[in-house]
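Colleague: missing the sequence, but the structure's below:
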């Protein structure tokens, strides 16, 4: 994998890999190993051109995510949340934002998904200090999306079954096309 500044970009895990489909473990050590993981997560997120990344998206089953994402004012906010707890507005205070969502672990696919337009995450920074992140707009969606990952859920799991199956079929078809193209290139190079 390529190095990027402080961290090393790692391979993104894709839908179907077990680490993405089960809850992650709490982080218990706020040490150099965690700092190195976070650096690799930022490098991986930037290499994949994402705005958020959960640890299990690079195969590590720990409750930590990073983000570099705009809020509703288009101001970019960057950070890391360890052992997050998501708090959403109550049903009477909740406004849903219906927006096309995608995921680095289901590349090439997007679907409209309604989520609350505000979210708060409580957790810890990389040193173990308590933090609270309040998000609006795309940042609110990102906080919810990444916390879902740590709970073993992908955004496609929130879609109606028929729409989810359509996306998975399109994803599988795109993988087959890419594999065929790679095979043709390898044959032409021989």
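Modeller: Thanks, I have it. These numbers come from a predicted model, not from an experiment.
Colleague: rest of the way, CA atoms for contacts and neighbours
Modeller: OK.
Colleague: Report the separation between the spatially most central residue of the chain and residue 36.
Modeller: In the chain, the centroid-proximal residue (C-alpha atoms, centre = their mean) is residue 53; its distance is 3.7 Å. Distance, residue 53 to residue 36, by C-alpha to C-alpha, to the nearest Å: 15 Å.
Colleague: Check this structure for its longest strand and report it.
Modeller: Secondary structure of the chain per DSSP state E: the longest strand is strand 76-87.
Colleague: the longest helix in this protein is where?
Modeller: helix 161-189 (DSSP state H).
Colleague: Presented hereafter is structure B, for comparison with structure A:
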């Protein structure tokens, strides 16, 4: 396994719409393992392939035990995920992102979703998600469509965050 470099905004690759995975191969499974290692190391609760520069419809998540040291990890890998249903109710969560480091904002999203996807064995799966899992899966699916959580904010807030990130990148260079 290997740690992968995480892209940060305003990297233009983060605005790319990811391509479907043709077949779940050993190479894809190995990449998923690397994504999990990278996500846990960051540390984060979700990571989309495009965040590590790979334009494939793959995401990984683990929201169980967030902030609870004694909880067992429950990793979920989704290949070619697709939202098939959204609830009428909304939920607000303070979101952050490994590609938008040290910035957080409240984002309104559907409170529950159903998602169909392929697992790492290439088998079709579906989950009904609520709470933090619903927020996380929608956040990561947005990445696959070239959308960052800041795109859900007002133009003023979004531009302020992106200007700060650009300034940090310039200072680091």
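Modeller: Done, it's in. All values derive from a computational prediction rather than experimental measurement.
Colleague: What does the TM-score come to for these two?
Modeller: After superposition, the two chains reach a TM-score (TM-score structural alignment, normalised by the length of structure 2) of 0.89; 168 aligned residues with a C-alpha RMSD of 1.9 Å.
Colleague: Check which helices and strands the longest strand of structure 1 is in contact with.
Modeller: strand 64-70, strand 118-124, helix 137-150 (3 or more C-alpha pairs under 8 Å, 6 or more residues apart in numbering; DSSP states H and E).
Colleague: according to the alignment, the longest one goes to what range in structure 2?
Modeller: Residues 131-144 of structure 2 are where helix 137-150 of structure 1 aligns, with TM-score structural alignment as the criterion.
Colleague: swap in the first one?
Modeller: Under TM-score structural alignment, the match for strand 64-70 of structure 1 in structure 2 covers residues 58-64.
Colleague: Can you give the distance of the matching stretch from its chain's centre?
Modeller: In terms of C-alpha atoms, centre = their mean, to the nearest Å, the centre of stretch 58-64 of structure 2 is set 8 Å apart from its chain centre.
Colleague: So which bits of it are buried?
Modeller: 58-63 (16 or more other C-alpha atoms under 10 Å).
Colleague: And for stretch 165-172 of structure 1?
Modeller: 167-168, 171.
Colleague: swap in stretch 151-159 of structure 1?
Modeller: Buried, per 16+ other C-alpha under 10 Å, within stretch 151-159 of structure 1: 151-156, 159.
Colleague: again, but for stretch 68-80 of structure 2
Modeller: With the criterion 16+ other C-alpha under 10 Å, stretch 68-80 of structure 2 contains buried residues 77-80.
Colleague: ok now do the residue nearest to residue 88 of structure 1 when sequence neighbours are not counted, which residues does it touch?
Modeller: Excluding its sequence neighbours, the residue lying closest to residue 88 of structure 1 (C-alpha to C-alpha, 6 or more residues apart in numbering) is residue 119, at 5.0 Å. Residue 119 of structure 1 sits next to 86-89, 134-136, 140-141, 143-144 when contact means C-alpha atoms under 8 Å, 6 or more residues apart in numbering.
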